[in-house]
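**Q** What follows is a predicted structure for the sequence shown.
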Amino acid sequence: MPYLTSAVLGAALLCFAFLGLRARRADGPLDDYVTARNSQGAQSLGLSFLASGMGAWILFAPPEIGAFVGPLALAGYAIGSALPFIVLGLYGPAIRRHLPEGRSIGEFAEACYGAGVRRWVSLVSVLYMACFLAAELTAIGAITALLSDVPPALVVIGVAVATLLYTAVGGLRASLATDRWQAWLLVALLALVGGVALTRLPEMPVGATLPSIPAGSALAVALTLVIAVTAANLFHQGYWQRVWAARDDRALGRGAWLGGGVTVLVVMGVGGLGMLAAMAGVALGEPPIPFFALLAQAPGWLALPALVLAVTLVASSVDTLQNGLASLVVAGSGRRGLSLGAARWVTVALMLPVVVVALQGLSVLRLFLIADLLCAAIVVPVLLGLWSRMGATAAVAGGVAGMLGAILPGWVAQGSLAAGVLAASFPDSIPTLPPFLWALVASTLVSLLIAWWRPGSSNRRDIESVEKEIGG
């Protein structure tokens, strides 16, 4: 059985590599490598948003939230997962008009506020995506150990190498091409695995009720998830690349709504499996993993398509993250002379430490939460960049206020700055609303106040000068 499983997973990864390499432009310029500028229609973008946003996390987090917190919090998770696409779909046309030759969130920040803010924003984006990559590769190792006798390290390295093969050679076009196939495949496999697992669900007890916690607590969890997931994913460079990859504004908007709508359905569907498992009295395990607890009740053969599903989910998000990380480096204002060959080596080099971390089998949830909080502290100042009154002073002050706001609840509650900082680092790896809410509120209020008091500071960059640097 390990040999059959290895062969099937290897075949899936080779298919992804073939599809990605076939889409490459061998003679394309560096700009095409990182943006595939003005080339993608609405359906292609929608499927790409769906596939790149889905990862192995959907097999863990939504079912657990559904099983223990209930439908309100699950809806918050689903909305938070889709909102970044919708925000970029609505805001993206303005970004494209003001920075038509742009390539990254860093360049957008530089055009609005200068090189100093660009480096800050790029650092947060790299931190978030590196955590995301490590989490996805760690998850596929854990799923492999759960569902098969194949060595987890073999699958972790296999996914990393296969996706690197086509992203390093083909760039964003390769990722977009595989996303289209991976999106359809993951929806089909989710339907198969979830459908078969439901047929083996124990009979529902008389008087079974939906899992729930008090409405106020559920609403707090939902709001926490909306803020954390939305803010963090707005620093996902892979999504920003798709703003410029869109054929036009209409394609971007329709693609964002398509990807966001299907994402909500998928997250709610997978989370619903967790709710049904809890209602039926299925033993959810320790630590609880409702989706895989359902698989334990299903036929043994279902483990193989479930593992292919997991590999598809991880590959679809990993290739986007790889290309996004590389594009942040090659699109930096100080790296205009970077060659296409060097960009490919950058893609490979950025993956090495991530794979090393993933092979340790560590939990990266706390790092993820810290990265999410950093994103929540500065997301509003960054997105306000197209407002003419905003300047670098307002943006930086807003970001600093957001970080202070994040530690304020713990500081006030426990009476010391150190306690506030510790609380904002989530020592128990459990997301709580106050740090996220106060980070968002403080950054927004301070940014707006300073923008009104001192509009358009002299540090604000001229967008046309940034365009000339990008083009030159």
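**A** All right, it came through fine. Residues are numbered from 1 along each chain as shown.

**Q** rest of the way, CA atoms for contacts and neighbours
**A** OK.

**Q** longest helix of the chain?
**A** helix 152-199 (DSSP state H).

**Q** Next, the buried residues of whichever helix or strand comes after that helix.
**A** Next along the chain after helix 152-199, taking DSSP states H and E as the criterion, comes helix 215-233. Within helix 215-233, the residues that count as buried by 16 or more other C-alpha atoms under 10 Å are 218-233.

**Q** So what's the residue count around the nearest residue to residue 452 once chain neighbours are set aside?
**A** Computed as C-alpha to C-alpha, 6 or more residues apart in numbering, the closest residue to residue 452 that is not its neighbour in sequence is residue 389, at 6.8 Å. Neighbours of residue 389 under the rule other C-alpha atoms under 10 Å: 18.

**Q** So residue 71 sits against residue 213, correct?
**A** No. Here residue 71 does not reach residue 213: they are 9.9 Å apart, not a contact under C-alpha atoms under 8 Å.

**Q** Surely residue 310 is in contact with residue 141?
**A** No. Counting by C-alpha under 8 Å, residue 310 stays clear of residue 141, with 10.0 Å between them.

**Q** Would you map the helices across the stretch 351-472 of the chain?
**A** In the stretch 351-472 of the chain, the helices defined using DSSP state H, counting those that start in this stretch lie at 365-383, 392-414, 417-424, 433-453, 463-471.

**Q** which outside residues touch the first one?
**A** Think helix 365-383. In this structure, residues lying in contact with helix 365-383 by C-alpha atoms under 8 Å, 6 or more residues apart in numbering are 109, 124, 127-128, 131-132, 135, 227-229, 231-232, 234-235, 394-396, 398-403, 406, 424-431, 435-436, 439-440, 443-444, 447.

**Q** And the third one, by the same measure?
**A** Residues outside helix 417-424 that contact it (C-alpha under 8 Å, 6+ apart) are 370, 406-412, 414, 435.

**Q** ranking the residues you listed by neighbours, who comes first?
**A** Among the contacts of helix 417-424, the one with the most neighbours (other C-alpha under 10 Å) is residue 406, at 31 neighbours.

**Q** re earlier: now compare the buried residues of helix 215-233 and name the two farthest from each other.
**A** Checked with C-alpha to C-alpha, the buried residues of helix 215-233 reach their widest spread between 218 and 233, with 22.2 Å between them.

**Q** second one coming, line it up with the first:
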Amino acid sequence: MLYLTSAVLGAALCCFAYLGLRARWVDGPVDDYVTARNSQTSSTLGLSFLASGMGAWILFAPPEIGAFVGPLALAGYAVGSALPFIVLGLYGPKIRRALPEGRSIAEFADACYGKGVRRWVTLVSVGYMACFLAAELTAIGAITGLLSDVPPALVIIGVALTTLVYTAVGGLRASLATDRWQAWLLLALLLAVGSVALWRLPAMPSEAALPSVPVTNALSVALTLVIAVTAANLFHQGYWQRVWAAQDDQSLGRGAWLGGGMTVVVVMIIGGLGTLAAMSGVALGEPPMPFFALLSDAPAWLSLPALVLAVTLVASSVDTLQNGIASLVVARSEQRGVSLVATRWITLILMVPVVIIALQGLSVLRLFLIADLLCAAIVVPVLLGLWQRMTPLAAVGGGIAGLIGAVLPGWVSQGSLVAGFLAASFPGSVPTLGPFLGALVASTLVSVVIAAVIRK
């Protein structure tokens, strides 16, 4: 079984590499490597948004939220996962008109505020995407160890190298080409594996009930997840690339709504399996993994499609993240006369620490929450850049206020600045609303007030 599993996973990765390399733009300009400008239809974009947004996290986080907090918080998670696409679908046409030759969120920040804010935004974006990469590769290692005898390190390195090869050579077109196939494959595999998990669900006991979490607590978790996931993913350069890859404004809008709609459905279905697992009394494990708990007594053959599903999920998000980081490096490199070949090497070097972290098998949830909070503190000042009255001072002031606002709830409630910082670092890796709401409200208010008082 070890050799069969290794062969199947290797074949899947080779197929992704072939599809990506076949789509490469031979000797094309750097701009096409980074944006595939004005080339993608709404259906292609919709499938790409789905595939690039769906990582291995959907097999862990939504089922756990569904099992322990219930449908209300799960709905918040689903909406938060899809909302970045919708925001870019609605806001993207304005960005395209204001910056027709743009390529990244950093260039958008530069055009609105100047190079100082651009550097800040670039740092946040690369940091967030690096955390995302480490989390996805860590997840595929954990799933591999759970479902097979294949060494997790082998799969981690295999996914990282395979996706790096076709994204480094083919750029965004390679990522978009594989996304189409990966989206259909992950939908088919999710349907197959989810159906078997549902079929093997024990009969519901007479006392079965939804998680007994107060509505106010469930609403708090839902709102926290909406803010955290939306704010962080708006710094996902892979999504911003698709703003300029769209054929036109209509393709962007339709693709965003299509990808967002499918994302909501997928997250709700997978999370719903977690709710059903908890209600049926299945042992969820320690640490709890409701989705995999449903597969614990499943036929041995099911582990193979489940592993292919996990590899597909990880590869579809990792190639987008790698290409997003490369595009930010390209934008900086062009100003300094660095070649595209050198940029590819820089991207490869950046992957080394990411893979090393993933090989440790660490929990990155707390790092994710801190990165999400940093994004939440500056997302509104950045997006307000198209408002004519916004200034660099208003953007920077709003961002600083957002960071202070993140600490303020814990500081006020516990009467200690140290306690405020501790609360904003999410001890126990528990998402709480206070820091996120404080960051969002403070950054918005201060940005608007400074912009309204000080004219350009």
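**A** Good, I have the coordinates. Predicted model only: the values in this text are computed from it and were never measured.

**Q** that older thread, show me which of residue 71 and residue 213 of structure 1 is the more surrounded one.
**A** The neighbour count for residue 71 of structure 1 versus residue 213, taken as other C-alpha under 10 Å, is higher for residue 71 (22 against 15).

**Q** Let me know how buried the residue lying closest to that one once chain neighbours are set aside is, in neighbour terms.
**A** Nearest residue to residue 71 of structure 1, sequence neighbours excluded (C-alpha to C-alpha, 6+ apart): residue 212, at 7.3 Å. Neighbour count of residue 212 of structure 1, defined by other C-alpha under 10 Å: 18.

**Q** Using TSV, lay out the helices of the stretch 351-472 of structure 1 together with distance to residue 24 of structure 1.
**A** As requested, the helices of the stretch 351-472 of structure 1 are arranged in TSV below (distance: least, C-alpha to C-alpha, whole Å):
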stretch	distance to residue 24 of structure 1
helix 365-383	32
helix 392-414	38
helix 417-424	43
helix 433-453	40
helix 463-471	22
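
**Q** Nearest approach to residue 9 of structure 1 belongs to which of those helices?
**A** Of all the helices of the stretch 351-472 of structure 1, the one in closest proximity to residue 9 of structure 1, counting by C-alpha to C-alpha, is helix 365-383 (26.5 Å).

**Q** Quick one: average offset of that closest one versus structure 2, please.
**A** Compared with structure 2 after fitting, helix 365-383 of structure 1 has a mean deviation of 0.4 Å; criterion: mean C-alpha distance after the TM-score superposition for structure 1.

**Q** Just want the angle from that helix to helix 215-233.
**A** If you take axes from the mean of the first three to the mean of the last three C-alpha atoms, to 10 degrees, helix 365-383 of structure 1 sits at 70 degrees to helix 215-233.

**Q** Which residues does stretch 178-187 of structure 1 contact?
**A** Here stretch 178-187 of structure 1 has contacts from 16, 19-20, 44, 47-48, 50-52, 266, 309, 312-313, 316, using C-alpha under 8 Å, 6+ apart.

**Q** one more time with 7 Å, if that's ok
**A** The contact list for stretch 178-187 of structure 1 (C-alpha atoms under 7 Å, 6 or more residues apart in numbering) reads 16, 19-20, 44, 47-48, 50-52, 309, 312-313, 316.

**Q** same thing with stretch 233-246 of structure 2?
**A** With contact meaning C-alpha under 7 Å, 6+ apart, stretch 233-246 of structure 2 is reached by 35-41, 84, 92, 96, 103-105, 125, 129, 252, 320-321, 323-324.

**Q** returning to what we had before: considering the contacts of stretch 178-187 of structure 1, which is situated nearest to residue 202 of structure 1?
**A** residue 309 (23.8 Å).

**Q** how would you label the closest one: helix, strand or coil?
**A** What DSSP: H, G, I helix; E, B strand; the rest coil gives for residue 309 of structure 1 is helix.

**Q** With the one 5 residues further on instead?
**A** Classification of residue 314 of structure 1 into helix, strand or coil gives helix, according to three-state DSSP.

**Q** Near it, how many other residues are there?
**A** Using other C-alpha under 10 Å, residue 314 of structure 1 has 29 neighbouring residues.

**Q** separation between residue 10 of structure 2 and residue 155 of structure 2?
**A** Here residue 10 of structure 2 is placed at a distance of 9 Å from residue 155 of structure 2 (C-alpha to C-alpha, to the nearest Å).

**Q** Ok, residue 322 of structure 2 next?
**A** Noted for residue 322 of structure 2: a distance of 17 Å to residue 155 of structure 2, by C-alpha to C-alpha.

**Q** Could you do residue 246 of structure 2 as well?
**A** As judged by C-alpha to C-alpha, residue 246 of structure 2 and residue 155 of structure 2 stand 33 Å apart.

**Q** And the two? Which one has more around it.
**A** Legend: neighbour count by other C-alpha under 10 Å for residue 246 of structure 2 and residue 155, higher for residue 246 (25 against 21).

**Q** What's the PyMOL line that selects buried ones from the contacts of helix 365-383 of structure 1?
**A** Here is the PyMOL command that picks out the buried ones among the contacts of helix 365-383 of structure 1, judged by 16+ other C-alpha under 10 Å:
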select buried, resi 109+124+127+128+131+132+135+227+228+229+231+232+234+235+394+395+396+398+399+400+401+402+403+406+424+425+426+431+435+436+439+440+443+444+447
